[in-house]
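Trainee: The following block contains a protein sequence and its predicted model.
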Amino acid sequence: MRVGRIRRRCKRLIKELGLPSSTDLPGLCAIVAERVGRPVHLVPMSLGGVVSGMTASTDDGYWVFYELRTSPWHQIHIVLHEIGHLLLGHEQDPAVTEDALRMWTPSMDVTTAMRRLGMTPGFARHHCYDNLTERETEVLGTLLMERVVPTSADHGLPLRGRAAELAAALGPALRHVRDTGGTAGTRRAPRAPGSGGGGGGARV
């Protein structure tokens, strides 16, 4: 698909969303939730350098995890990439989810792991998209970035409720991948302009 066609599709999608001229990430998530029919939750946490962003799908919504220890603009870039996959309807093969979970929880049965995490097969939804879908998502994210501004800095307030449960479950898995030198199928996306360093939007 040509870049011009991708841009036109993304611009149409943004127009359909009815975004205000300026919003923040929580405001955007509320609008996206109406579009995708499920709540979209933001979960800032330290991802230990394994990934910079990932999306988990559970029965009670989508959970976008993004790196806490980076600049506000880089955080926006990470989240918009994840949200872009949701808006563009990029689905993931459940078999890929199982492969990722096998690497993350090698001593646990995959079905048991998913049940304990309360996650659906969309858990590893960004594990191995092809170049076209990644390009499409980057275009949409760049266009959305024109409408989204940072909120006040998040200094790592303790997570609560469901977000805390999911973060606690992911922590050991991320440490396992880092300590064993595994990649869990992650790939580095281009660095966000003005991000101040660090990889941008790696997918799981």
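Mentor: Looks like it arrived, so ask away.
Trainee: alpha carbons only for contacts and neighbour counts from here, please
Mentor: Will do.
Trainee: Pull out the buried positions in the top helix by length along the chain.
Mentor: Under DSSP state H, the helix in the chain containing the largest number of residues is helix 161-180. Of the residues in helix 161-180, those buried under the neighbour-count criterion (16 or more other CA atoms under 10 Å) are Ala163, Leu166, Ala167, Ala173, Leu174, Arg175, His176, Val177, Arg178.
Trainee: take the one below as the second:
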Amino acid sequence: MNVRKSFRALCEERLRELTVPHPFEITAFCESVSLTRGKPLVLTAAPMTPTADSCPYGLWVGFDHADHIYYEQNTSPLHQAAIILHEVSHILLGHPSDVADLAEMLPDVDPAKVRYWLSRHTGLTVPTTQELQAELFSTLILERATTTRSRSRRTG
């Protein structure tokens, strides 16, 4: 099995473990992820100014006691949901992070207490494997929400 197919199979397996609300609503989905992980998942809209190459659309900061997702507040609700799902996908896929750059972006956060952090930047010319995986997984979550909703409408 090639790498893409094996990753897709991993995504499908993880999807079976998730509760995807119908109709899909991002905060309800995040609440179910929070319950599954056993710690709060805090969503915060922030002006992230994603016009600069160094500024992300979204950011996940994971602590032992909670996960925090920051997302661009000055964009459409649909885009906000996509950003949040992308960051949640990093969490669910267990992507590792490098806290070295965190102090520059969030100077008020103690890097010693951060367990994970990943951000989604503008200006990436070649996306990393983790970014591609998070995009695929978040797309599959939305596909599942849409497909299940469509099926229930046909049968109901």
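Mentor: Sure, I can see it. These figures come from a predicted structure and were not determined experimentally.
Trainee: Quick one: the residues in structure 2 that the longest helix of structure 1 pairs up with.
Mentor: The counterpart of helix 161-180 of structure 1 in structure 2, using TM-score structural alignment, is absent.
Trainee: helices or strands next to the helix or strand following that helix in the packing?
Mentor: Per DSSP states H and E, the first helix or strand lying C-terminal to helix 161-180 of structure 1 is strand 187-189. Contacting strand 187-189 of structure 1 under the criterion 3 or more CA pairs under 8 Å, 6 or more residues apart in numbering; DSSP states H and E are the following elements: strand 200-203.
Trainee: picking up where we left off before, what's the distance between the longest helix of structure 1 and the middle of its chain?
Mentor: 15 Å (CA atoms, centre = their mean, to the nearest Å).
Trainee: Give me the aligned partner of Val61 of structure 2 over in structure 1.
Mentor: Counting by TM-score structural alignment, the partner of Val61 of structure 2 is Ala56.
Trainee: Its match should be in a strand, yeah?
Mentor: Yes. Under DSSP: H, G, I helix; E, B strand; the rest coil, Ala56 of structure 1 falls within a strand.
Trainee: just checking, it touches Ala124?
Mentor: Yes. Using CA atoms under 8 Å as the test, Ala56 of structure 1 is close enough to Ala124 to be in contact (6.8 Å).
Trainee: the more surrounded of these two?
Mentor: When Ala56 of structure 1 is set against Ala124 and neighbours are counted by other CA atoms under 10 Å, the residue ahead is Ala124, at 28 against 22.
Trainee: Would you mark the buried spots in stretch 134-154 of structure 1?
Mentor: The neighbour-count check on stretch 134-154 of structure 1 (16+ other CA under 10 Å) flags 134-145, 147-148 as buried.
Trainee: cool, and stretch 14-23 of structure 1?
Mentor: Within stretch 14-23 of structure 1, the residues that count as buried by 16+ other CA under 10 Å are Ile14, Leu19, Thr23.
Trainee: From His127 of structure 1, how far out is the last one?
Mentor: Applying CA to CA, to the nearest Å, one obtains 29 Å for the distance of Thr23 of structure 1 from His127 of structure 1.
Trainee: who touches stretch 14-23 of structure 1?
Mentor: Contacting residues not belonging to stretch 14-23 of structure 1 are listed as Leu28, Ile31, Val32, Arg35, Leu144, Arg147, Val148, Val149 [CA atoms under 8 Å, 6 or more residues apart in numbering].
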